[in-house]
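Peer 1: Whatever this is, show me its structure:
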Amino acid sequence: MQDYTECDRYLLQFYKDVRNFYCKAVSSVYKKLPVFDETLKLLTITDYKNRDTHTFDGLVSLLEMFPCLKKELDLVKLEEEFISYQVLDIDALVKGSKIRMDTFWHKIGQIKDPGTGRNTFVLLPTVMKQLLVLPHSNADCERAFSTTRKNRIEAHGEATNAVLKGLLAPKVNMLSDCSCFEWKP
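Peer 2: Here you go, the predicted structure:
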């Protein structure tokens, strides 16, 4: 590397290799992540910042994907609430700060109609909170499978399913709020 042209050539090759590395890394990420998943796009309806970009038809499409949420819903009443929500002054609720989505929807559910004293929004906050608690991964299932595998292989190779179920139940139920000595199987 006696002259600058040779040094420049190596430097240009280095930058080209770095760029190729990052292009391949981003390409790999796009293949593995559900970036273009329609359900995830529709779920952005739960964010109040997106209330102007979504339509009621989008909410209905989302509810079609989860029939258990749509069951026994009055879609006409839900649409009325959705339209009222879209024209609602959100700034008064948020007060310029960041707010968690579950807290936001709880506050929406607490808004009273000044004329009747009833809650203005009943169905919409319920539906949105149900959408917010949809599991985003299968980590819980995998954790249970892992615990079962460990119990079967390491400790109890000949154990029956009833025994494995008995060993797994206390571990799963210990995640509740009660103390271990207060838990009743």
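Peer 1: C-alpha from now on. contacts and neighbour counts both.
Peer 2: Fine.
Peer 1: tell me what the helix or strand harbouring D102 is packed against?
Peer 2: Here D102 sits within helix 101-110, counting by DSSP states H and E. Judged by 3 or more C-alpha pairs under 8 Å, 6 or more residues apart in numbering; DSSP states H and E, the packing partners of helix 101-110 are helix 91-94, helix 123-132.
Peer 1: Could you check the last one and say which residues are buried?
Peer 2: This points to helix 123-132. Buried positions in helix 123-132, judged by neighbour count with 16 or more other C-alpha atoms under 10 Å: L123, L124, P125, V127, M128, K129, L131, L132.
Peer 1: what's the angle between it and helix 101-110?
Peer 2: Helix 123-132 and helix 101-110 are oriented at 160 degrees to each other (axes from the mean of the first three to the mean of the last three C-alpha atoms, to 10 degrees).
Peer 1: on contacts alone, who are the packing partners of helix 123-132?
Peer 2: helix 75-86, helix 101-110.
Peer 1: for the shortest one, which positions count as buried?
Peer 2: Under the neighbour-count criterion of 16+ other C-alpha under 10 Å, helix 101-110 has D102, F104, W105, I108, G109 buried.
Peer 1: I'd assumed V127 was in contact with the third one.
Peer 2: Meaning W105. No. The criterion here is C-alpha atoms under 8 Å, and W105 misses it with V127 at 9.6 Å.
Peer 1: to compare against the first, here's another:
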Amino acid sequence: MNIEPKNNHVKRVADSLNSLMTHASRIGTIKEDTLLLLRGYLANFIQPEIIIATADILTIDYRNKVNQLPRNSLVVGNDTLDLISEFEDEIHSTLMGDRFYDSVRLFYETVVSKMLAKFPHRNDTLSDLVFLNPRNRTHCCIQSITRLCKQFMTTTSEEIDQIIQEFVAYKITPDNQLPLYNSTDIAAIDHFWSAMSSLEVVTSVDLSDSPLAYSNLSKLSKILLTLPHSNADPERLFSMVKKLRLIPVLY
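Peer 2: This is a model prediction of the structure:
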């Protein structure tokens, strides 16, 4: 008897990668997205206490069997659990059960190993770019803004100082004085910074002649939001070209 796991839970976790392939910019959340995906896979075979207690999940010793869940707690999907239950006596009376659960552990270990090797978890620029997400504004530092200015803009020291001043003001501004940020909107960050670029300084009752509050900071943000976060767009273009080339053949 062959047991082929049908793990819909794993598929749902993997499907979260689709969020990285949207047309809207996710460059400001890509670090959070990849860490969330990694955490989801770790939860399939690592003890939750280990994940919760570890400040940096990139340092979890996921190959250590002591940190892994017992075999009956490994996430393998409901269909597979039903199949195991149906042939429980046969599985436990042979080495088949051990081989199966060993293969499950190996699968998760291999996926996590690939994520750690290929995903840019330690990329300094991506760490700086998290400031684009309004939810992170109080946790970001001035050094991140300075590095981004020097890396992606042609600016003078005076202009960088202006951006920093706007950033400091932005960090301490109450939420009700900032544009609405709807995290469920795919293009939420784009919409937020678009609204930020037209936000005026509250200096008087008549705001018609007030200067823009975050003109320089929003300019930096808009530049950063043009950075590609995946290769989905060129891949879609290649697919379209391929379909167009096939049309004469089909008709």
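Peer 1: quick revisit: may I see the helices and strands packed on helix 101-110 of structure 1 organised as a markdown table, with distance to G117 of structure 1 added?
Peer 2: Below are those laid out as a markdown table (distance: least, C-alpha to C-alpha, whole Å):
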| stretch | distance to G117 of structure 1 |
| --- | --- |
| helix 91-94 | 18 |
| helix 123-132 | 17 |
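Peer 1: how about these, which one is nearest S27 of structure 1?
Peer 2: Nearest to S27 of structure 1 among these is helix 123-132; the distance by C-alpha to C-alpha comes to 29.2 Å.
Peer 1: Structure 2: which residue goes with K107 of structure 1?
Peer 2: In structure 2, the residue matched to K107 of structure 1 (TM-score structural alignment) is A195.
Peer 1: Tell me the spacing between C7 of structure 1 and F14 of structure 1.
Peer 2: 11 Å (C-alpha to C-alpha, to the nearest Å).
Peer 1: Stretch 221-229 of structure 2 corresponds to what range in structure 1?
Peer 2: The aligned range for stretch 221-229 of structure 2 in structure 1 is 128-136, by TM-score structural alignment.
Peer 1: Next, the distance between the ends of that stretch.
Peer 2: 15 Å.
Peer 1: Ok, stretch 150-165 of structure 1 next?
Peer 2: 13 Å.
Peer 1: which residues in structure 2 does that stretch align to?
Peer 2: So stretch 150-165 of structure 1 sits over no part of structure 2, by TM-score structural alignment.
Peer 1: Need the three-state assignment for the residue nearest the centre of structure 1.
Peer 2: Centroid-nearest residue in structure 1: H136, 4.9 Å away (criterion: C-alpha atoms, centre = their mean). Of the three states, H136 of structure 1 takes coil under DSSP: H, G, I helix; E, B strand; the rest coil.
Peer 1: residues in contact with stretch 48-65 of structure 1?
Peer 2: T39, L42, L43, T44, I45, L69, K70, E79, F82, Q86, I90, M101 (C-alpha atoms under 8 Å, 6 or more residues apart in numbering).
Peer 1: Translate the fourth one into the numbering of structure 2.
Peer 2: The one in question is T44 of structure 1. Per TM-score structural alignment, T44 of structure 1 is aligned with V130.
Peer 1: And the top helix by length along structure 1 against structure 2, how far off on average?
Peer 2: Longest helix in structure 1, counting residues (DSSP state H): helix 4-32. For helix 4-32 of structure 1, the mean deviation from structure 2 after alignment is 2.6 Å (mean C-alpha distance after the TM-score superposition for structure 1).
Peer 1: what separates that helix from the chain centre, distance-wise?
Peer 2: 35 Å (C-alpha atoms, centre = their mean, to the nearest Å).
Peer 1: before we move on, what about stretch 125-142 of structure 1?
Peer 2: Worked out by C-alpha atoms, centre = their mean, stretch 125-142 of structure 1 lies 6 Å from the chain centre.
Peer 1: Aligned to Q143 of structure 2, what sits in structure 1?
Peer 2: With TM-score structural alignment as the criterion, the equivalent of Q143 of structure 2 in structure 1 is D57.
Peer 1: ok so that match is a helix residue?
Peer 2: Yes. The assignment for D57 of structure 1 (three-state DSSP) places it in a helix.
Peer 1: what about it, distance to T5 of structure 1?
Peer 2: Distance, D57 of structure 1 to T5 of structure 1, by C-alpha to C-alpha: 61 Å.
Peer 1: What are the buried residues along the helix or strand harbouring G166 of structure 1?
Peer 2: Per DSSP H and E, G166 of structure 1 falls inside helix 161-173. Residues of helix 161-173 of structure 1 classed as buried: L164, L168 (neighbour count, 16+ other C-alpha under 10 Å).
Peer 1: Please compute how far it lies from its chain's middle.
Peer 2: Counting by C-alpha atoms, centre = their mean, helix 161-173 of structure 1 comes out at 28 Å from the chain centroid.
Peer 1: repeat for stretch 123-140 of structure 2
Peer 2: So, by C-alpha atoms, centre = their mean, the centroid of stretch 123-140 of structure 2 is 12 Å from its chain's centroid.
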